[in-house]
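In: test case, fold it:
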Amino acid sequence: MGSRSSHAALIPDVDHIRRETGFSQASLLRLYHRFQALDREEKGYLSRLDLQQIGALAVNPLGDRIIDSFFPNGSQRVDFAGFARVLAHFRPVDEEDATIRDPKQPEPLNSRMNKLRFAFQLYDLDRDGKISRNEMLQVLRLMVGVQVTDEQLESITDRTVQEADEDGDGAVSFMEFTKSLEKMNIEQKMSIRILK
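Out: As a prediction, the model looks like this:
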């Protein structure tokens, strides 16, 4: 009694979630306790309101968009597996993860490409596969707040879209987005240290 493995048995489908997310059993147990703490009414799922209790999201300019990512396809609740799946995008990348990966298995949720897909969807609000100038402007406005004038912000937006937009359609596709960030260490920038 009191062993970690017996506590992990409390988590529904723990082995499947561990394989899918790459989290260790100990990390899943910590996440499960956090999930339960956020689920104050013991409903077995989280709502947007529950996730808004997370202080780091409340102060993050993209917090609402990150919260939206927990609720794909207009759902109003997220179970523990969905909660862990979204957080897996922020799991730090270990060098050994890449070297021992079976190419027949799906790409890990915390891979560079999946981190980029996650970041891209924070910008692509209408889910049309492109970041329009207006979508870029909205995100930049959230990120800089009132520190920059509207004129400066529009100039930054135009320059950002122009630099990334290789095909000249006035928007940034996922491939253009990926290429524009190829020198950025996205694996570390999109990581939360406790999520091993």
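In: drop to CA atoms for contacts and neighbour counts, all remaining ones
Out: Will do.
In: ok now do E42, which residues does it touch?
Out: Neighbour list for E42: Q36 [criterion: Cα atoms under 8 Å, 6 or more residues apart in numbering].
In: need the contact list for L46.
Out: F35, L38, D39, R77, V78, D79.
In: which residue ranges form the helices in the protein?
Out: With helices called from DSSP state H, the chain shows them at 4-8, 14-21, 25-38, 48-51, 55-59, 63-69, 80-88, 95-99, 112-123, 133-144, 150-164, 174-180, 186-189.
In: about what we covered before: filter the contacts of L46 to the buried ones?
Out: Among the contacts of L46, those buried by neighbour count (16 or more other Cα atoms under 10 Å) are F35, L38, D39, R77, V78.
In: in JSON lines: the contacts of L46, plus distance to G63.
Out: Rendered in JSON lines, the data for those read as follows (distance: Cα to Cα, whole Å):
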{"residue": "F35", "distance to G63": "17"}
{"residue": "L38", "distance to G63": "16"}
{"residue": "D39", "distance to G63": "19"}
{"residue": "R77", "distance to G63": "17"}
{"residue": "V78", "distance to G63": "16"}
{"residue": "D79", "distance to G63": "19"}
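In: closest to D13 among the residues you listed?
Out: Proximity of the contacts of L46 to D13 was ranked by Cα to Cα; the top entry is D79 with 11.5 Å.
In: one more, for comparison:
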Amino acid sequence: MGNASSTLTQYDIEEVQEHCNNLFSQQEIVSLYQRFCQLDRNAKGFISADEFLSVPEFAMNPLSQRLLKMVDGLNFKEFVAFLSAFSAKASMPQKIELIFKVYDTDRNGKVTFNDILDVLRDLSGTFMSDKQREVLRGYI
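Out: The predicted structure follows:
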């Protein structure tokens, strides 16, 4: 598993399903594996940041640089686990954990005002100055 030339066995599929709390059906796992293999252009068994950026929707996301820190170098099993937070079947705590990781920019286990400013900077780009962002301090 993880090599583009290999195929998933029933055991592999069940192992991945268990790893992602059965949020994906067997057919969805197979489809995700096909997509993983397309992204893993050199059949290394993991997806690099550059390969993730080849997905236009991902590259256009204003938070893509933050997400890249979370996804760079994922093998197939980790790739599916990451995507499971986006599943309609994912629990609220799973979704919140992903959002927390996106906002905890310095990865210290806390979302501070500076973390929020960093995310706001990514989201607003040049449309908002640092001075305008700093004004928000009184509201948070």
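In: out of the contacts of L46 of the first structure, which are shared with the second structure?
Out: Mapping those onto the second structure (both residues aligned by TM-score structural alignment, their matches' Cα atoms under 8 Å) leaves F35, L38, D39, R77, V78, D79 still in contact.
In: is it true that S24 of the first structure touches I17?
Out: No: counting by Cα atoms under 8 Å, I17 is not a contact partner of S24 of the first structure; they are 9.9 Å apart.
In: look at these two and report which has more neighbours.
Out: I17 (20 against 15; other Cα atoms under 10 Å).
In: residues near the closest residue to that one other than its chain neighbours, how many?
Out: Computed as Cα to Cα, 6 or more residues apart in numbering, the closest residue to I17 of the first structure that is not its neighbour in sequence is A81, at 6.2 Å. Using other Cα under 10 Å, A81 of the first structure is surrounded by 21 other residues.
In: and A81 of the first structure, what's its match in the second structure?
Out: Using TM-score structural alignment, the equivalent of A81 of the first structure in the second structure is K77.
In: just name the most buried of the helices of the first structure.
Out: With neighbours defined as mean count of other Cα atoms under 10 Å, these peak in mean count at helix 80-88, which reaches a mean of 21.
In: now it on the second structure. Mean distance?
Out: Superposing on the second structure and averaging over aligned pairs (mean Cα distance after the TM-score superposition for the first structure), helix 80-88 of the first structure comes out at 0.4 Å.
In: okay, the angle between that helix and helix 14-21?
Out: 30 degrees (axes from the mean of the first three to the mean of the last three Cα atoms, to 10 degrees).
In: elements contacting helix 80-88 of the first structure?
Out: helix 14-21, helix 25-38 (3 or more Cα pairs under 8 Å, 6 or more residues apart in numbering; DSSP states H and E).
In: so which of these is nearest E187 of the first structure?
Out: helix 14-21 (15.3 Å).
In: what is the orientation angle of that closest one with helix 25-38?
Out: Using the same axes, to 10 degrees, helix 14-21 of the first structure lies at 100 degrees relative to helix 25-38.
In: next one: helix 14-21 of the first structure to chain centre, how far?
Out: 18 Å (Cα atoms, centre = their mean, to the nearest Å).
In: which residues sit against that helix?
Out: A8, S24, Q25, L28, A81, A84, R85, A88, P108, L109, N110.
In: now swap in stretch 51-68 of the second structure and tell me
Out: Contacts of stretch 51-68 of the second structure (Cα under 8 Å, 6+ apart): L39, D40, R41, A49, D72, V102, T105, V119, D122, L123.
In: who's in contact with the equivalent of E134 of the second structure over in the first structure?
Out: By TM-score structural alignment, E134 of the second structure lines up with E154 in the first structure. Counting by Cα under 8 Å, 6+ apart, E154 of the first structure touches L137.
In: ok, E154 of the first structure to D13 of the first structure distance?
Out: Applying Cα to Cα, to the nearest Å, the value for E154 of the first structure to D13 of the first structure is 47 Å.
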